[in-house]
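Chemist: All I have is the shape, not the residue letters:
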């Protein structure tokens, strides 16, 4: 796996057990809903290039239920694509026709 500072992906919110969502009253007085997650690196790259997975498994073993799949998403490393043409592409490009230039 390449070294990357960012990973991206998605989670399936509809498959997360509702009891794992925690409603918290914040300092500004608003109630917000939180979900504790952890992002783990896969041992091997997945079928679709996923390098990480997201789990919402409770930290407390007593809260875990047998048979429940707590993996709720897949992620992969973000590899930025350069928009700059390579030197080979520049060398192979056709020269601009001066007649087409507006100045």
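Modeler: Right, received. Where do you want to start? None of these values were measured; they are calculated from a predicted model.
Chemist: make it CA atoms for all contacts and neighbour counts henceforth
Modeler: Fine.
Chemist: Buried residues, stretch 5-23. List them.
Modeler: Buried residues in stretch 5-23, counting neighbours by 16 or more other CA atoms under 10 Å, are found at 16, 20.
Chemist: Stretch 49-60 too?
Modeler: 50-58.
Chemist: got another, please set it beside the one above:
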């Protein structure tokens, strides 16, 4: 499973796409429907996806920009050895260990 990371610009979200909903707990919260879409080509900054609000067809405004964020695949820096590395490593004897107990 890929992890996507990036940032969004809250001020680029069209206000009319923000919906105030009264939740079951009685608190009003603001929601935005979004879609994460894979780019056809990677951007110059390595972004592979973008995030956009997803207005209904009848809500779309000609010329309005609905994209408000860029994402790219997060590749964690794994410093732990893989199971294969461990299996291929030489065994350790008691003499090799300098443990305080």
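Modeler: Good, I have the coordinates. Keep in mind that what you see is a predicted model, and the values were worked out from it rather than measured.
Chemist: hmm, back to that, okay, the buried residues of stretch 49-60 of the first structure in CSV with secondary structure next?
Modeler: Output for the buried residues of stretch 49-60 of the first structure, formatted as CSV (DSSP: H, G, I helix; E, B strand; the rest coil):
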residue, secondary structure
50, coil
51, coil
52, strand
53, strand
54, strand
55, strand
56, coil
57, coil
58, coil
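Chemist: Among those residues, which one sits closest to residue 21 of the first structure?
Modeler: Nearest to residue 21 of the first structure among the buried residues of stretch 49-60 of the first structure is residue 56, at 9.7 Å by CA to CA.
Chemist: quick one: secondary structure of residue 16 of the second structure?
Modeler: The assignment at residue 16 of the second structure comes out as helix when based on three-state DSSP.
Chemist: Residue 10 of the first structure versus the alignment partner in the first structure of it, what's the distance?
Modeler: Aligned by TM-score structural alignment, residue 16 of the second structure pairs with residue 19 of the first structure. Taking CA to CA, to the nearest Å as the measure, residue 19 of the first structure falls 20 Å from residue 10 of the first structure.
Chemist: which one of the buried residues of stretch 49-60 of the first structure sits closest to residue 66 of the first structure?
Modeler: residue 57 (11.3 Å).
Chemist: That closest one contacts residue 66, correct?
Modeler: No. The criterion here is CA atoms under 8 Å, and residue 57 of the first structure misses it with residue 66 at 11.3 Å.
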